[in-house]
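Participant: show me how the following folds:
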Amino acid sequence: DQDCAPGEVCDLAVQQCVTACTPENQEVVCGAGLVCDERGRCVECTRDDDCGVGLHCNTETSRCQGENSCLTSRDCLPGQVCNPQTHQCTEPPPACISDEDCAEEMVCEVKTGRCVQAGCEPDLAEPNDSPGEAEPLAAGRTDDLRLCEGDIDWFSVTLVRGDRLMVIVQTDFLASQRFQTVLFDPAAEQVLQEDSLLIDYTVDSAGDYLLRTQTLDPRADYDLIVYVSRGIPCDDDDYEPNDDFTQAAVLDAGVHTGLAVCPRDEDWFVVERSPQQRLVVTMEHPAANGQLDLDLLAGDGRTLVDRSAGAGDTEVVTAAPGARTRFFVRVYGAPETQNGYQLTIELTEER
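Facilitator: Sure thing, here's the model as predicted:
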């Protein structure tokens, strides 16, 4: 008020000086339903007589209110909330545990215990339910995405050889374990990487790579953050795909060169021998470029026969003569490791 001229007060709502009211001019300055208080401001009430039947004047707010009237939950007693429809303080509704606890056309959001509107409105990227409908993504943020029940979202990212693509999914923490993000090759035939909320992959050829998101929840709201930077491409060897024992490539005795492990990749091979033969598998690689380890497994693909996981350039595993005639060879490293290597398979007769 000190910023205003004599006979004026500051209207904080509009931050302007307005004419101060008096008991004599309040009908003109304040209008119907308002009275003038001692500060020269137009208010709803200054005493209970200014309010209707069943209401009293709250002298702190200069508003008429009933016993349980409220504007926000801060106006209510501890343990009560303000109902925005009736502006009355009430007991908070109990947390729902199923849709049966909610009103018609409402469903229970179990993780919050709140009843929310039923139905799931699609996001603006729809329809993008197939590779052919994939929504183009550029580097940066894409917000306000939504997966409804049974929905799958497809996106495409244009990359050149050596581009490192990083995709971060932001969604409700409690829902992250039921969220799936998968990166496919441009033909949508090969899974390049799969995770819940993070993709980090360097491509070895140019193309429109495909990203698929889905959830096991009835609904998931999420955002995507896309980064594209320069990485080091990794060229697969001619034995791919051989990423588990069901895809193992057959190796004969001898030296096999030009092999490679790429990030989040492992190589599997199968070797046959006679019961009288000793099997020796030697792997050579430049460990300074990324450490690789070597396993020898029985014919079931699970039972470990020998392991070599040292810090040097050479790893060796061995199987003595015996009843087992079929073995799997597994070459692997840390998730981010990429390196070239060669394998030497030696079969020696022992009697």
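
Participant: when you work out contacts or count neighbours from here on, use the C-alpha atoms and nothing else.
Facilitator: OK.

Participant: chain center to the helix or strand containing residue 270, what's the gap?
Facilitator: Secondary structure assigned from DSSP states H and E places residue 270 in strand 267-272. The gap between the average C-alpha position of strand 267-272 and the chain average comes to 37 Å, counting by Cα atoms, centre = their mean, to the nearest Å.

Participant: I'd like the structure of this one too, to check against the first:
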Amino acid sequence: MSRASVLLILLLFVACTSDPAKPTPDAGPEATACEHREDCEGGQVCGTEGFCGPCESSGQCRLKERCDADAHACVLREGWGTDCTVSADCELGMWCREGLCRQRADVVLCPSGSKDECPSGQRCDTANFVCEEDLGCVEDADCGAEERCNTGLHACVPRCTEATAPQVCASGEHCAEGRCVQCEADAECGPGLICDVAGRCAATPRCYSDRDCTVPLQCHVPSGACLPALPPCTSDDGCAVDQRCDVGTGTCVPRACAPDALEPNDTPATAYPVRASRYVGLTLCADDVDYFSITLERGDQLGVNVEADAFAEPAFSTTLQDASGRVLALGHFLATHVAAVPGTYTVRVAAQGSEPRSYDVGFFLSRGTPCDDDSHEPNDTSATATLFTAGAVIEGMLCPQDQDHFLLTVPEGQGVRVSLSNYVATDGLLRLCLLGGDGTQELGCSTEASGATVSVSGSIAGGRTLTVRITGDDARTTNGYTLQAELLP
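Facilitator: Modelled structure (predicted):
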């Protein structure tokens, strides 16, 4: 065969085996050279050949994007936008969440910057201190200060050191480059196993999220396989109303509300003793209430954070009580209180409705400044009001979640003037009210910044026993005050 014939065959072989889908340097004006995803427009990604082209996996897109299976282009994930980066980009009173300006009622705040303040499946955006959908991570910058990005898991994990590894890492894990792993090389795994990109020993490479699969395949996390379609269910939404999803098997099973591992804890007497930790996989069945007990020292600030379906937040009630049953703090998913006296405190978690509610709950301790009750407690209700006479001077203290009540008897034919003074307006406004003796009829109220006075004439007050009520501007108010009363002709 001649040299020319050989050359012709080689050229034909190269032409036939070339992949027309991959742009080459001479592919024409539509092929854009790139180094990063940001160099490409129209949702294209930067391919291994250094040119912009279609995406094959969401892992090639930005964190807030996914690869559209039809267009093979990166598009924003559902619920995300590009209208704002910080809340200052929005109109006054609006908050930036997931790149969109939202009303205050549509956001959950996380003022400390911790994801523990956010519902399950969300984390705190520390630029705006609002809770957003947890999309995982692609680099450490996507995580909190005390976290690192495990790029194999696509998840933020606690940052560890050799010293903290026994507390931070799970059994069988060690600390490597600031994150907990099972292995760093195949040799650290058993025979036939490999060390995968997440630092875990596995029989074969597996997926940890849809970002690991080519579209339109989806990651079945329990098996680690990329599948054309997931098993029958991945959540209760894929089952009939009388069924729930067993995520481990991907099958729908009868919706029987089974008690969780901490039951029975339906009464204060059977409260489950807890410590500063998280308790997961808990369930509230119909008409169920869960109680937890925790021992606090003076100055301990307890934060209780319930994690559940964000849309179920209005149905939840979280209450902190002292040994006498007095309510010290309450909220839906969050409650916090600084203990003024050492002792055992009780946390009550309940939910409205007949459907089972799954939740996790975390108990977090820090140091705070306690609010010491005055000597007139307990006087949180009209029924427990403290006796009070005209001319007397009472020094009181209003603590968070507190109300103070006093009973005052006015002689026939006389009126009364009640005044509140010596409280610091910047510590929270106090509200003074005069009520009928049963505490239901409001006769007059005052809310002044530097003091409060309420007067009632003799035609209304004469010959009656009145209730003086002092409340805070909100449930967190902590303020001292001086209470006085004088009779009027």
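
Participant: TM-score of the superposition?
Facilitator: Scored against TM-score structural alignment, normalised by the length of structure 1, the superposed chains reach a TM-score of 0.63; 251 aligned residues with a Cα RMSD of 3.0 Å.

Participant: if we can go back for a sec, which residue numbers in structure 2 go with the strand holding residue 270 of structure 1?
Facilitator: Strand 267-272 of structure 1 lines up with residues 404-409 of structure 2 when matched by TM-score structural alignment.

Participant: quick revisit: the strand holding residue 270 of structure 1 against structure 2, how far on average?
Facilitator: Once the two models are superposed, strand 267-272 of structure 1 sits on average 1.6 Å from its counterpart in structure 2 (mean Cα distance after the TM-score superposition for structure 1).

Participant: which residues touch the match of strand 267-272 of structure 1?
Facilitator: 377, 379-382, 384-390, 398, 437, 463-471 (Cα atoms under 8 Å, 6 or more residues apart in numbering).

Participant: return the subset of the residues you listed lying in strands.
Facilitator: Counting by DSSP state E, the members of the contacts of stretch 404-409 of structure 2 that fall within strands are 386-388, 398, 465-471.

Participant: now the strands for the stretch 151-300 of structure 1?
Facilitator: Assignment of strands within the stretch 151-300 of structure 1 using DSSP state E, counting those that start in this stretch yields the ranges 152-159, 163-171, 179-184, 191-195, 198-202, 207-215, 219-230, 249-250, 254-261, 267-272, 277-284, 292-297.

Participant: with respect to burial, which of those strands scores highest?
Facilitator: When you average the neighbours per residue for each of those (mean count of other Cα atoms under 10 Å), strand 292-297 leads with a mean of 24.

Participant: got the angle for that strand vs strand 326-333?
Facilitator: In terms of direction (axes from the mean of the first three to the mean of the last three Cα atoms, to 10 degrees), strand 292-297 of structure 1 departs from strand 326-333 by 160 degrees.

Participant: once aligned to structure 2, how far is strand 292-297 of structure 1 on average?
Facilitator: In the superposition with structure 2, the aligned residues lie an average of 1.9 Å away from strand 292-297 of structure 1, counting by mean Cα distance after the TM-score superposition for structure 1.

Participant: what residues in structure 2 pair up with the very next helix or strand once past that strand?
Facilitator: For strand 292-297 of structure 1, the succeeding helix or strand toward the C-terminus, using DSSP H and E, is strand 304-308. Mapped onto structure 2 with TM-score structural alignment as the criterion, strand 304-308 of structure 1 occupies residues 442-446.

Participant: about what we covered before: just the buried ones from the contacts of stretch 404-409 of structure 2?
Facilitator: Under a neighbour-count criterion of 16 or more other Cα atoms under 10 Å, the subset of the contacts of stretch 404-409 of structure 2 counted as buried comprises 379-382, 385-386, 388-389, 398, 437, 464-471.

Participant: re earlier: of the strands of the stretch 151-300 of structure 1, which approaches residue 71 of structure 1 most closely?
Facilitator: Minimum separation from residue 71 of structure 1 across those (Cα to Cα) falls at strand 219-230, 30.5 Å.

Participant: average gap between that closest one and structure 2?
Facilitator: Using mean Cα distance after the TM-score superposition for structure 1, the mean distance for strand 219-230 of structure 1 is 1.3 Å.

Participant: what range does that strand cover in structure 2?
Facilitator: Under TM-score structural alignment, the alignment places strand 219-230 of structure 1 onto residues 356-367 of structure 2.

Participant: thinking again about what came up before, farthest-separated two in the ones in strands among the contacts of stretch 404-409 of structure 2?
Facilitator: Farthest-apart pair in these is 398 and 465; separation 22.9 Å (Cα to Cα).

Participant: next one: the equivalent of residue 178 of structure 1 over in structure 2 from residue 376 of structure 2, what distance?
Facilitator: Alignment note (TM-score structural alignment): residue 178 of structure 1 maps to residue 315 of structure 2. In this view, residue 315 of structure 2 and residue 376 of structure 2 are 35 Å apart by Cα to Cα, to the nearest Å.

Participant: which residue numbers in structure 1 does stretch 148-157 of structure 2 align to?
Facilitator: The counterpart of stretch 148-157 of structure 2 in structure 1, counting by TM-score structural alignment, does not exist; no residue aligns.

Participant: now do that stretch: distance from first to last residue.
Facilitator: The stretch stretch 148-157 of structure 2 measures 5 Å between its terminal residues, going by Cα to Cα.

Participant: do the same with stretch 19-27 of structure 1
Facilitator: Terminal residues of stretch 19-27 of structure 1 are spaced 13 Å apart (Cα to Cα).
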